[in-house]
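> predicted model and sequence below, questions to follow.
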Amino acid sequence: MPYQLPLPDVPLPLQLRQLDHERMGRYRDNLAFYQGRHWTGRGRRGERRLTFNYARAIVDKVTGYLLAGAAVQVVGDDSPAGIERARAAEQALRRVEAANGLSQLDFETELDCAILGDGAYRVAWDAAAGEVRVTAPDVQGLFAWREPADPARLTAVAHRYRAGDEELVEWWSAETFELWRGSELADRVPNPYGFIPYVIFPNLREPKEAWGASDLPPVMEANRELNRAFSQLSQVLELSGNPIAVLEGVTGSEDITVEPGAIWEVPEDARAYLLDLLQGGGVALHTAYIDLLYRVIHDLGESPRTAFGHNPQGLSGVALNMELDPIARKVERKRRIRTAVYERRAWMVLQLLARFTGLEVEGLRPVMQWGPVLPADRSRQVQDARALVEAGIISRRTAAATLGIDDPELERAFVREEAG
């Protein structure tokens, strides 16, 4: 549900406390489940509660596939001057990536986004250090105002966070920046950047919803049932290892112990025996049910067991790719969202470098490049890229970027230098 604009007579921090309780509760529940808090309520006395966190394994696995081969390329016109500007901008972008450790930051942010359902980046100028600072604020402290006809377009962002014992709130619109300390307005100035320096994005989109969906809800119930099934089977095996003595026609049970060499004295018409909980294939029923739950978890999580190294048939090539197709499709859905996210972030970086360092960015635009989701034959990739270049379908720079070369122009310069 879209927010109303802040009320002028009520401090902004007080207004934020009335917003998004449902979203914040969802974040807390998802995070708790990822951390292994699967059981609800108080268990019965002596109840065994095992936790096998397959949900976490699936989230980690999908995130690992997502960022494989990710890189931003800067493109411009085909003139020599345009190519040189694009190369200089791309090198500046690489320096910002290295200075901010974006490789690690991106993985952590994508993991957090998959758990909570939403992620965010902030791009700002650090005047003291004289460089662009890219951070990933906690979405639990972000509130977004959006265009009614286009929820992906932000009109304002409030960012609440703590600095020591003090609560701070930043308010950003395209025209204004405000800083609140507690419930007091500490500063209000024109926006120094000319744009809202946040990229807020969903993990996966839900129709007609501005905020995203976590990877966890589809597998939560199956994971809870798997925990219950394992706990039950564990209890059965323990009782079978310490068998229950059953006495029929006996009024007392003193001195009845189950141990090697034990002798029981029972009345003539009484009957004594050990209860066998494993008779009739009981364990097989449990294990068959657990295998069924495995399948449910992997199907709903779109992460086949093959992605975890389970390949008893020795599949390879096209057959292996077909087996892994569900996780590839899920990653592709995420990449469609992330392409706009990382291009927007790179655009912000270039705009700040242009404003504060004089970098020429006129006519340039960032383009996101992704590596293959599934393992690929490197020699086949090279052959395909060469064929596309020779056919005039893609440029040499694009082909090089697709093959994982960060600076194609610099690499071509090395080739020319070696050729003499």
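Everything's here; your move.
> please make it C-alpha for all contacts and neighbour counts, starting now.
Noted.
> please, where are all the strands along the stretch 101-250 of the chain?
Using DSSP state E, counting those that start in this stretch, the strands of the stretch 101-250 of the chain run over residues 118-126, 131-135, 142-147, 150-163, 166-173, 176-181, 184-190, 198-202, 244-248.
> here's the one I want to compare it with:
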Amino acid sequence: MPYQQLPLPDPPLPALLRQLDFDRMARYRECLDFYQGRHWPGRPRRGERRLTFNYARAVVDKVTGYLLAGASVQVAGDETPAGLERARRAERALRRVEAANGVSQLDFETELDCAVLGDGAYRVAWDAAAGEVRITAPDVQGIFAWRDPADPNRLTAVAHRYRAGEEELIEYWTPGGFELWRGSTLEERLPNPYGFIPYVVFPNVREPKQAWGSSDIPPLMEANRELNRAFSQLSQVLELSGNPIAVLEGVTGSEDITVEPGAIWEVPEDARAYLLDLLQGGGVALHTAYIDLLYRVLHDLGESPRTAFGHNPQGLSGVALNTELDPIARKVERKRRIRTAVYERRAWMVLQLLARFEGLEVEGLRPVMQWGPVLPADRSRQVQDARQLVESGIISRRTAAASLGIDDPEAEAARVREEAG
């Protein structure tokens, strides 16, 4: 797309961004606060006990761990020997970029952030000083996106606001142009050096007819808050039961009345003294039954059965265990449908930059996302199934290796040949 010199926006871009997405930013702050353990509103009353058990964070971390299991991007080309060789070279180059940028750790941190806030972003750019591709995950709270009304998945412009020291910088990208704002001053306006917007902006889970995604946190908020209240109440009851309240009836004074082993009380003949038993009538059992009910609600709303946290008193295995874990598997599959396009697009950007700045041949090549199994699987059975598919000509050895969680099938195959030779 040819670069067109556009007039400055009115109001200028920095002022315009300050007027956008108030509701989205408020949702981000609320979800982030809850994830970080700020569950109680306002200041505590005098003597009020507030226990916080951050189950929302535990559920988000658990689902993210399942999401990224066995994730890798392969490069596919045509089936000619030359096409396969170009695909292998491109894949090796992609692995080099991933290793240089610590992509495994970056992806986990970004997915956590995306699950909490509801949206995520990657930036893929060429670092001229270092002579390499740089993959980063900008804070989505500083990302503003404009989309094609006919296709919300297609970005027409992206503004990225961030701080560098004491200064606020804004990068504004369109397919044809690039602007850099320093504070409220336009410092640079250039043609886009890449030919594409170097950002991938994506939702955690899609909301129908909505451009931005939804967080994993809101469904858990009320149940987690009620669980905190229930635990706090039970804790206070148990503390008071361990330090019982002395009840005196028909007594006008209470000097020298202490609750301790061997204590003797002198009270009038018609008076009555006793210790208040807060545990009588099965009170604790009612509290624990309610807490167990809240546990169930929390795990149901989070689509994360307690079995996913190691709670398996029935010793389930095989199909029975997979059925028990099916809710978390379905949740992960919904996210993976979105992430497949995200990681393939990011890999495509990396290959395009390598082609432009290093001369890598990428014509006819396409990134293909590979995912490992969500649920625990019989490794020997997986190997047997993959072998049968390869021998039947249904899949290639590279695809089989990728399905078994091998990040770099070509390098692994070379090591096998080396050991055999």
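That came in fine, so what should we check first? Since we're looking at a predicted model, the values are computed, not measured.
> and Ile327 of the first structure, which of the strands of the stretch 101-250 of the first structure is closest to it?
Comparing those by their distance to Ile327 of the first structure (C-alpha to C-alpha), the top pick is strand 198-202, with 18.2 Å.
> just give me the mean distance for the closest one relative to the second structure.
Its matched residues in the second structure lie on average 0.4 Å from strand 198-202 of the first structure after superposition (mean C-alpha distance after the TM-score superposition for the first structure).
> relative to strand 131-135, how tilted is that strand?
30 degrees (axes from the mean of the first three to the mean of the last three C-alpha atoms, to 10 degrees).
> can you lay out the strands of the stretch 101-250 of the first structure as CSV showing distance to Asp9 of the first structure and mean neighbour count?
Output for these, formatted as CSV (distance: least, C-alpha to C-alpha, whole Å; neighbours: other C-alpha atoms under 10 Å):
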stretch, distance to Asp9 of the first structure, mean neighbour count
strand 118-126, 28, 20
strand 131-135, 32, 20
strand 142-147, 19, 18
strand 150-163, 17, 17
strand 166-173, 16, 19
strand 176-181, 14, 18
strand 184-190, 12, 13
strand 198-202, 26, 23
strand 244-248, 72, 14
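> any chance of these in JSON lines, plus distance to Arg42 of the first structure?
Converted to JSON lines, the strands of the stretch 101-250 of the first structure look like this (distance: least, C-alpha to C-alpha, whole Å):
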{"stretch": "strand 118-126", "distance to Arg42 of the first structure": "31"}
{"stretch": "strand 131-135", "distance to Arg42 of the first structure": "40"}
{"stretch": "strand 142-147", "distance to Arg42 of the first structure": "34"}
{"stretch": "strand 150-163", "distance to Arg42 of the first structure": "34"}
{"stretch": "strand 166-173", "distance to Arg42 of the first structure": "36"}
{"stretch": "strand 176-181", "distance to Arg42 of the first structure": "41"}
{"stretch": "strand 184-190", "distance to Arg42 of the first structure": "44"}
{"stretch": "strand 198-202", "distance to Arg42 of the first structure": "34"}
{"stretch": "strand 244-248", "distance to Arg42 of the first structure": "27"}
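> closest one to Arg45 of the first structure among those strands?
strand 244-248 (18.8 Å).
> quick one: list the elements packing against that closest one.
Judged by 3 or more C-alpha pairs under 8 Å, 6 or more residues apart in numbering; DSSP states H and E, strand 244-248 of the first structure is in contact with strand 271-275.
> helix or strand right after the strand it packs on?
helix 282-300 (DSSP states H and E).
> which one of the strands of the stretch 101-250 of the first structure lies closest to Arg85 of the first structure?
So among the strands of the stretch 101-250 of the first structure, strand 131-135 is nearest, using C-alpha to C-alpha, at 19.0 Å.
> does the residue lying closest to Ser232 of the second structure once chain neighbours are set aside sit in a helix, a strand or a coil?
Excluding the flanking residues, the one nearest Ser232 of the second structure by C-alpha to C-alpha, 6 or more residues apart in numbering is Leu51, at 5.4 Å. Per DSSP: H, G, I helix; E, B strand; the rest coil, the local secondary structure of Leu51 of the second structure is coil.
> if I look at Leu51 of the second structure, how far off is Asp407 of the second structure?
43 Å (C-alpha to C-alpha, to the nearest Å).
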